[in-house]
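# how would this look folded up:
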Amino acid sequence: MALEEEELLLKQLPHSVEAEQAVLGSMLIDPRCVPDVIEQLRPEDFYIRQNREIYETIYSMFNFSLTIDPVTVLENMRKNGVYDENVSRNYILQLMDTTPTAANVGEYVAIIKDKTLLRRIAETAGDMTAMVQQGTDSGQDVLEAAEQRVYAIRQGRAARGLTPISAVLLDVYDRLNELAASDAAVPGLSTGLGDLDLAISGLNKSDLILLAARPGMGKTSMALNILLHAGKFSGKSVAFFSLEMSREQLVLRLISNESFVDNKKLVTGKLNESDWEKVAAAADALNRTKILIDDDSTVSVADINAKCRRVEDLGLVVIDYLQLMTSAGGKERSGDNRQQIVSDISRALKIMAKELNVPVLCLSQLSRANESRTNKRPMLSDLRESGAIEQDADIVMFLYREDYYEKESENHNLAECIIAKNRHGETRTVELQWLPEYTTFSSIDRTHEEY
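Modelled structure (predicted):
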């Protein structure tokens, strides 16, 4: 019998009864440590049901700013229907008796967090084994599911399940406090173009931002502008996935942007002494950034997602461009038309942005429809294999330069960034200066008041 009991105990998932009791005891002895514990532990981190019920009671009391002591906790347990006449009162007293001091609550919390981590890893390993044994999924699918689950654990998030609004409210308050304390003009990452930042509130976490234009309008240049600014000033890692240009071409473009040395000179190598000095200074500045470049031209969303999960402190993902990607599953199904494939890719990109919790800037080609119109400014219906892309994106921006179509135009090197969809505000047009020799965009210096 003893052997059977031992085997049953071994089947239990990792937990520490003593640490759970010590944390609860500390909170009851000294309510001053409650905010620190609430910040670090969720109710599901407690493995023993009785401990979890007590913690849930304290957690909800804290959210309503109620006084926390043994009497009020017992009263709230009674209201919540988790009070046991014969057990609860004695157990609360026992918790306080067995906890030597609240001074070590940080160590007790660390033990619980470690046990929770081990349980999540064990659950994931069990689920993966079950997927393999069922034999219905390919190795690639199982690997993708495993990476997704492990990434969720690493980020401190549960891979699935409903979240009570009380937990979300705490996160929202933290975010509001962070924004209130910040000196930044916009809540998201800056694009480096002030007028554009104000129009779209910067590049915000979990957003899918689509930048679309006809070939030759400067999509890649705009994306590299944004990447360079984020790489230099955000302090985070920024990743650029280029399906069209090589790493060397991209870095030449970045050097041109940073050094203001004519791009043609860099391509031909015809540089004078002053140019070399500027290039050296630009290379030094680029060297200090955490810009990551991938020029694999056969990449899928799943590949990008897997690569980005391994990047420490990721701040932004840029993809150039959507129509060149292989389908979300990495394999084209023979019955699928291109519209369905692009629809799958755009949906997967939005899911990736939410999972990685970073802005994803994706470039897209436009159809030729605008070229047959008198007014050649792009609109949402011009998106190639449209529909799903327009629906999934949080922000859709178009680039348009009148002098591209009309060489004699007065608006020489004036570019329009047309914000056609914006979940964070209004749709409008932002005027930018196009500097072709440096393949870069800049804000227009306002010399008159706008009405």
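# make it CA atoms for all contacts and neighbour counts henceforth
OK.
# okay, now G315: neighbour count?
24 (other Cα atoms under 10 Å).
# so it sits right up against V238, yeah?
Yes - G315 lies in contact with V238 (Cα atoms under 8 Å); the separation is 5.6 Å.
# State the distance from P378 to D392.
Noted for P378: a distance of 19 Å to D392, by Cα to Cα, to the nearest Å.
# cool, Y55 as well?
As judged by Cα to Cα, Y55 and D392 stand 39 Å apart.
# Tell me which residues are up against stretch 252-263.
Applying Cα atoms under 8 Å, 6 or more residues apart in numbering, the contact partners of stretch 252-263 are 221, 224-225, 228, 266-267, 275, 278-279, 281-283, 286, 437-440.
# In strands, which of the residues you listed fall?
T440 (DSSP state E).
# Which of the contacts of stretch 252-263 are buried, as a ChimeraX select command?
In ChimeraX, a selection of the buried entries from the contacts of stretch 252-263 looks like this (16 or more other Cα atoms under 10 Å):
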select :221,224,225,228,266,275,278,279,282,283,286,438,439,440
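# And this one, please, so the two structures can be compared:
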Amino acid sequence: MKLSAPIYQLKRRAKLLARTDTIPLHQALDRIAQEEGFTAWSLLASQHETLLPATPMLSQLAEGDLLLIAARPGHGKTLLGLQLLLDAVRESRKATFFTLEYTEQQTMKRIHALPEGEALGEKIEIVTSDEISADYVMRHLAGAPRGTVAVIDYLQILDQQRSKPGLSEQVSALQTFARETGIVLAFISQIDRSFEADGKGLPDLSDVRLPNRLDLTLFSKACFLHNREVQLQHVA
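Modelled structure (predicted):
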């Protein structure tokens, strides 16, 4: 069933409804879901937030790749990153999720919503330390076997602490680390809100939100998502 609007817009509508009708957000979400033909928001989300490419992304990545996964909120970039880790586990690879956004419990809940998530999700290592940075990631993955897959959530707050190096310096260091170790590093990234007014079908590198300077050609591949479309492209 096709939705009347992207999920992130439906969520905004629910938040506005919760404020105007003075009801809990979960009730507002359910009401919006019912307008879309679902009995509850959980059913709508389970069918429309799981966004997977036709060809598993892992098979299109090489050892040492630096991957950018970018989309506006609610278009599936986090779930795609988690699916990448599940695919790595299925191939008996080490898989690690570094997140500055979610707790371990929240992350596991999202993993369990994916195909085979309940069966394989416990094998994904989840790291939620506030100290996550390039140096932290490299120390944590030191000695990991070639082909290890790690997802970093998310790019724009990697250098949120002033004591850490700038974003460009951190990504450059991680690029060198990935090439030397054969570890695949994927970064979840935000897309600037101005993209929605441009009328393009999918975002591109020019739409990546960059509060701090960063050479995007440091990435070897980029995956863009929007309205259930996915495109993987070579960057450098």
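# How alike are these chains, TM-score-wise?
The TM-score (TM-score structural alignment, normalised by the length of the second structure) is 0.68; 184 aligned residues with a Cα RMSD of 2.8 Å.
# Looking at P378 and D392 of the first structure, which is more packed in?
The residue with more neighbours, out of P378 of the first structure and D392, is P378; 24 against 20, by other Cα under 10 Å.
# Hmm, that one is touching Y400, no?
Yes - P378 of the first structure is in contact with Y400 according to Cα under 8 Å; the separation is 7.3 Å.
# what do these two both touch?
Counting by Cα under 8 Å, 6+ apart, the residues touching both P378 of the first structure and Y400 are A213.
# tell me what the biggest strand by length in the first structure is packed against?
Determined from DSSP E, the single longest strand within the first structure is strand 414-422. Other elements packing on strand 414-422 of the first structure under the criterion 3 or more Cα pairs under 8 Å, 6 or more residues apart in numbering; DSSP states H and E are strand 395-401, helix 402-405, strand 429-435.
# deepest of these, which one?
Counting by mean count of other Cα atoms under 10 Å, strand 395-401 has the highest mean neighbour count of those, with a mean of 25.
# Now the corresponding residue of the first structure for M108 of the second structure: which helix or strand?
In the first structure, the residue paired with M108 of the second structure is V251, using TM-score structural alignment. Under the criterion of DSSP states H and E, V251 of the first structure resides in helix 247-259.
# how big is the offset of that helix relative to the second structure?
For helix 247-259 of the first structure, the mean deviation from the second structure after alignment is 1.8 Å (mean Cα distance after the TM-score superposition for the first structure).
# So for that helix, what gets flagged as buried?
R247, L250, L252, R253, L254, I255, S256, N257, E258, S259.
# the inter-axis angle of it versus strand 429-435?
Angle between the axes of helix 247-259 of the first structure and strand 429-435 is 100 degrees (criterion: axes from the mean of the first three to the mean of the last three Cα atoms, to 10 degrees).
# roughly how far is the longest helix seen in the first structure from the heart of the chain?
When the first structure is parsed with DSSP state H, its longest helix is helix 105-134. Chain-centre distance of helix 105-134 of the first structure: 23 Å, with Cα atoms, centre = their mean, to the nearest Å.
# so it aligns onto which residues of the second structure?
Under the alignment (TM-score structural alignment), helix 105-134 of the first structure falls on nothing in the second structure.
# residues contacting the residue most central in space within the second structure?
Centroid-nearest residue in the second structure, with Cα atoms, centre = their mean: T78, separated by 2.7 Å. T78 of the second structure is in contact with D153, I188, counting by Cα under 8 Å, 6+ apart.
# Can you tell me how far it is from R146 of the second structure?
From T78 of the second structure to R146 of the second structure the distance is 23 Å (Cα to Cα).
# just T96 of the second structure next, same as before
For T96 of the second structure, the distance to R146 of the second structure (Cα to Cα) stands at 13 Å.
# can you count the residues close to the closest residue in space to G330 of the first structure that isn't next to it in sequence?
Take G330 of the first structure and drop its neighbours on the chain: the residue closest to it by Cα to Cα, 6 or more residues apart in numbering is S300, 5.4 Å away. S300 of the first structure has 22 neighbours, counted by other Cα under 10 Å.
# in what helix or strand does the aligned residue in the second structure for D303 of the first structure lie?
Using TM-score structural alignment as the criterion, D303 of the first structure maps onto Y136 of the second structure. Taking DSSP H and E as the criterion, Y136 of the second structure maps to helix 134-141.
# cool, and G201 of the second structure?
With DSSP H and E as the test, G201 of the second structure turns up in no helix or strand.
# now the aligned partner of V208 of the second structure in the first structure, nearest residue through space, not along the chain?
With TM-score structural alignment as the criterion, V208 of the second structure lines up with L383 in the first structure. Leaving aside its sequence neighbours, L383 of the first structure sits nearest to L366 (Cα to Cα, 6+ apart; 4.9 Å).
# Residue range in the first structure corresponding to the helix or strand that A173 of the second structure is a member of, please.
Using DSSP H and E, the element containing A173 of the second structure is helix 167-181. Residues 342-356 of the first structure are where helix 167-181 of the second structure aligns, with TM-score structural alignment as the criterion.
# Against the second structure, what's the mean shift for that stretch, could you check?
Mean deviation of stretch 342-356 of the first structure relative to the second structure after superposition (mean Cα distance after the TM-score superposition for the first structure): 1.9 Å.
# which outside residues touch that stretch?
205-208, 301, 305, 308-309, 322-323, 325-328, 359-360, 385, 387-389, 392-393.
# Any of those residues buried? List them.
Buried among the contacts of stretch 342-356 of the first structure by 16+ other Cα under 10 Å: 205-208, 301, 305, 308-309, 322-323, 325-328, 359-360, 385, 388-389, 392-393.
# Return the residues in contact with the match of V208 of the second structure.
L383 of the first structure is in contact with A212, S364, Q365, L366, S367, I389, E390, counting by Cα under 8 Å, 6+ apart.
# Would you mind measuring from it to V358 of the first structure?
L383 of the first structure is 24 Å from V358 of the first structure, by Cα to Cα.
# coming back round to it: aligned to the residue nearest to L383 of the first structure, what sits in the second structure?
When the second structure is aligned by TM-score structural alignment, L366 of the first structure is paired with I191.
# Might one say that its match is in contact with S206?
No - if you go by Cα under 8 Å, I191 of the second structure and S206 don't touch, sitting 9.1 Å apart.
# ok, these two, which is more surrounded?
I191 (22 against 11).
# I am assuming H75 of the second structure contacts I7, so please confirm or correct that.
Yes - with contact defined as Cα under 8 Å, H75 of the second structure counts as touching I7 (7.2 Å).
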